[in-house]
Structure formats: C-alpha cells, structure tokens
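# Here's a sequence, model it:
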Amino acid sequence: MRGDGQRIWATGLASLVLAAGLTACTGGTGGGDGRPGGGASGTGTAAAKACGDGTFSWSAVKKSDRLTGVSENERLGAGGGALRNPLERVYTPRPSVRTQGPALSPAEVLFSLGKKIGEIDSTARTLADDDSGTTHAFTDVHAKAPALDNGAVRLDGAGDYVTYDGVREVTGDFRYSCPDGRTTTGHARSWTVDLSGVLDCGETMDARIARQAARLSCETGSAATKGA
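Now for the predicted structure:
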C-alpha cells in the first residue's frame, strides 16, 4: 500500500489491469504501524475507554476508485513519444476514524475493517493480539497520501493523452459492542492500493477514474468524455 512503490497500472487504451494488491507492509512494530500506544490517535472525544473484549459489526462497507491527480492533455504525433505534463492533485486521501461513545484505538478499528474486506490476513482477534511481526499499513491513521507519479511515460502511437493517479478507497460504518452493553459507533476510511493510468482522449473509457480524468482534461465532445 502506501509508500512501498507498488502500483496498479490502469490504461484507457485497454481495460483496467489489476496487479497484486498490497495487503501489508512487513517490518517492525514501531509507532508507524498505528498499534495502540504507537502514537495513533482517533477523533473520538469520549473520556471513557471501550472494553477490550468487544465485537465489531460493519455495515455500508464500500470500495471505490478515487482520482487523486491528473495532467493536462498532451498531443503526440506519429511514432508517439514521451508524455511530460505534470499531474495536478485533485483529491488527497486521508485515513480516518470517527467515533461516538467509549474511546477506541483507531488502529484497532482499521484492523477490523481490513480483516472484513480481506486486506489483512490475520487470525488474531485484535491488532494488539497480532504477534505475526507484520506491520499492517492499512491500520496507520497517520499514513500520507501517495505522491503523484510524475515520471515520463513513453507511448508508441499518436493521440491526445492524459495521465492520472488514484487510490482504491474503503469506507464503512461500524458498531463496537461490549459485553456490559456499552457500544461505540463510528465511520472509518482508508485505502488499499494505488492506481496509475494513461488515457487517449480519442477513445471511450471503461474505468470510473479514467472517465473522471477525461472530463477534467480532454476536450468537450471527445470520445473519452462521452458518458463521463
């Protein structure tokens, strides 16, 4: 996921191509993994702490591709060439956990969400119980947004091209229920993979973020903007 240099590459010249998803970043158990006591903090303001033996239930869990950066369109002649227009940021993803009720560790909330969607493969009931030695980047509420990929892209054919970046964002509502009847409710957000792509304004787009990029950067009426 974040900061490890791996990406999914999507292109408007073909359907979305999925590479291996990033389920975890391996490493030590320092504060950067968002473990309880590692410096992560939530947005809940309740003074009382939630119990340690409660149960999460999730609803309205959604995955959506969000456009984070897009370039201006750039024309290449016969034989193609390198695209050099920089990407401009249009959205900054930020992991977050909002709560109402007894305070919960944001990292524990995201650990539960990660297990719910299959992003985190762990048999541990809680993040605190996970002794696998794996640092789950998905649980880090302090994770920075992926940098925009402004490296030169070379293409072989002529066309009006746009490059773009995005993330696959995950959101969900949760309820944490304790045996004594106390509950904490809230909403959580993080992302699982980074996306990158290039589209030809002269071709129709299938991927949602490619259509968004086309709407922002291609000329009105071009094939890529139809239905966008």
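# Only C-alpha atoms from now on, for both contacts and neighbour counts.
OK.
# dump the residue contacts of the residue nearest the centre of the chain.
With distances taken as C-alpha atoms, centre = their mean, the chain has Trp191 as the residue nearest its mean C-alpha position (2.4 Å). Residues in contact with Trp191, defined by C-alpha atoms under 8 Å, 6 or more residues apart in numbering, are 1, 93, 95, 138, 167-170.
# if you set the cut-off to 6 Å instead, what comes out?
By C-alpha atoms under 6 Å, 6 or more residues apart in numbering, Trp191 lies in contact with 168-170.
# Same check on Pro95?
Counted by C-alpha under 6 Å, 6+ apart, Pro95 has contacts 141, 189-190.
# Please give the structure of this sequence too, so both can be compared:
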Amino acid sequence: MRGTVRRTRTAGLVIGVLVTGLTACTGGAGDDKADKGRTTDRPVATACANGTFTWSRLTERDRLTGVSDPERLGEGGGALQNPMRRVYTPRPSVRADGPAPSPAEVLFSLGKKIGEIDSEARTLAEAGGDTWSFTDVRLPAPELDTDRVVPHAAGEFIQYAGVKEVAAHFRYTCPDGRTVSGHARNWTVDMSGLTGCDERPDSPLAREVARRSCDETAPTSPSGA
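Below you'll find the predicted structure:
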C-alpha cells in the first residue's frame, strides 16, 4: 500500500474585508504620558506608501502538523480509530527592523511572488477592496481531519496532516532611498495523508511520520531505511 496524500488549496479570495492601512508609526506609551497636554515637533517615522518589495532566500517546505499512532487492520481493512495529535501549529508571521507596510501588504506581495495570489493590483490597498486569506496575519491553522479513513486492505496504517510553509526575506525600498528589511512566513496548502510502517518513505513528510510513529525495525524508520 503506497501512501496517499490529499491537498487542498486554502488561500481563496474573500470579498468585503477591510484593508489595513500602510502607515506604521514609532513611539511608546511613555512618550505620550510625558507630553500629555502639549505638542511636540518630534518627527514620527512612517512607511512610504509607494515603495518596492524585493524578495530573497525564498523557501518552501512541507511541515507535518498532525499524526496518529499506527493501527493494524486485518483482512478487508476497516475504519481507523486512532485520532491525530498535533505536532506543529503553522502561523503567519511578519517581522521588520523598522517602519514597514502593514503585515497584510507584506503578505500580499509575498503571495504574488510565489503565485498564491493572482492580481494585477500593485498593492493590496489598490486591489479594489478585495483581499485574500493568505494576507491575514491572524489566519488560523487548519483543523486536524477527524473523518475516519477506511482502508480496504490489511496492514498497519498511520493518518497524518501537513501544510506547505513558505518563508522569505524582504527589503522594502521607498522612492527617497529609505529601506526596511524583514521576514515573512505563511502556509499555502492543507494536506492529509495515509501511510503505513511497512512502506518506505518517499518524501520528507513521510519520513517525519515514520520517525514519530513507527518503531526502529520498520522499513519507514530512519534506521530501517
């Protein structure tokens, strides 16, 4: 029995979501308290609204998010009963070393870079009020599948789930030469699969499943490969 994988794209278009503005200010609560009741001419750094993104060190990798314990079925197979346990929670992330566009704008640029977002708009703010789930820095991790898979064969089986995680470094350059650097990460594909400890792993994800759920004598385990 060869392992099987189901992949579902998740970064679909969502209509009518409010777009976060580009302005990012610096300053702390302590400054506000000290200057309460009087004005200040201290300059406040903001991100320019018409800069250019440059992306580098782009990586894409499959990450295991959930895996079950092995379960042996007799002749004819049957419904698997062991639930998956979570081993990793993917979360969108945007970090910058100075005033930068909003996380949504950064993820919009990254989404266009990797082909996850198909839009002629130069920025998310110019996208006509549309947005994509990929641009949501609060996008929740996909739930682990609770459906009972029913293999129609005897053997030892493991259910697993994963995502394709994308990460890259960016540099945002304003027309006046100001730059800010940062890093962004998100996930693009929700996957689920079925494999067995009697099969040799054919991918990094399958090897991770074997390492976590199979004993050392199994063909899928690193020592048994």
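# List the TM-score for the superposed pair.
Here the TM-score for the pair of chains, by TM-score structural alignment, normalised by the length of the second structure, is 0.85; 208 aligned residues with a C-alpha RMSD of 2.3 Å.
# Restricted to strands, list the contacts of Pro95 of the first structure.
189-190 (DSSP state E).
# ok, back up a step: how close does the residue of the second structure sitting at the aligned position of the residue nearest to the centre of the first structure get to Val5 of the second structure?
Under the alignment defined by TM-score structural alignment, Trp191 of the first structure is paired with Trp187 of the second structure. Computed with C-alpha to C-alpha, to the nearest Å, the distance linking Trp187 of the second structure and Val5 of the second structure is 17 Å.
# now do Trp55 of the second structure
Taken as C-alpha to C-alpha, the span from Trp55 of the second structure to Val5 of the second structure is 30 Å.
# can you tell me which helix in the second structure is longest?
Longest helix in the second structure by number of residues, with DSSP state H as the criterion: helix 103-114.
# list the contacts for Ala10 of the first structure?
Counting by C-alpha under 6 Å, 6+ apart, Ala10 of the first structure has contacts 16-17, 196-197.
# which among those end up buried?
In these, burial by neighbour count holds for 16, 196-197, counting by 16 or more other C-alpha atoms under 10 Å.
# quick one: the longest helix of the second structure to chain centroid distance?
Computed by C-alpha atoms, centre = their mean, to the nearest Å, the chain-centroid distance of helix 103-114 of the second structure equals 12 Å.
# how big's the offset between the helix or strand just after it and the first structure?
Downstream of helix 103-114 of the second structure, the next assigned helix or strand under DSSP states H and E is strand 130-132. The superposed strand 130-132 of the second structure is, by mean C-alpha distance after the TM-score superposition for the first structure, a mean 2.4 Å from where its aligned residues fall in the first structure.
# circling back to that earlier point, now, the contacts of Ala10 of the first structure that are in strands?
196-197.
# Any chance of the contacts of Ala10 of the first structure in JSON lines with distance to Asp129 of the first structure as columns?
Putting the contacts of Ala10 of the first structure into JSON lines (distance: C-alpha to C-alpha, whole Å) gives the following:
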{"residue": "Leu16", "distance to Asp129 of the first structure": "37"}
{"residue": "Val17", "distance to Asp129 of the first structure": "36"}
{"residue": "Ser196", "distance to Asp129 of the first structure": "35"}
{"residue": "Gly197", "distance to Asp129 of the first structure": "39"}
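# List just the nearest of the contacts of Ala10 of the first structure to Gly79 of the first structure.
Taking C-alpha to C-alpha as the measure, Gly79 of the first structure sits nearest to Gly197 out of those, at 20.0 Å.
# Run a quick neighbour tally on whichever residue in the first structure pairs up with Ser221 of the second structure.
Here Ser221 of the second structure is matched to Thr225 in the first structure, going by TM-score structural alignment. Neighbour count of Thr225 of the first structure, defined by other C-alpha atoms under 10 Å: 23.
# Against Asp130 of the first structure, how distant is Thr225 of the first structure?
For Thr225 of the first structure relative to Asp130 of the first structure (C-alpha to C-alpha), the value is 47 Å.
# Equivalent analysis for Glu88 of the first structure, please.
In terms of C-alpha to C-alpha, Glu88 of the first structure sits 39 Å off from Asp130 of the first structure.
# likewise Leu76 of the first structure?
For Leu76 of the first structure, the distance to Asp130 of the first structure - C-alpha to C-alpha - is 52 Å.
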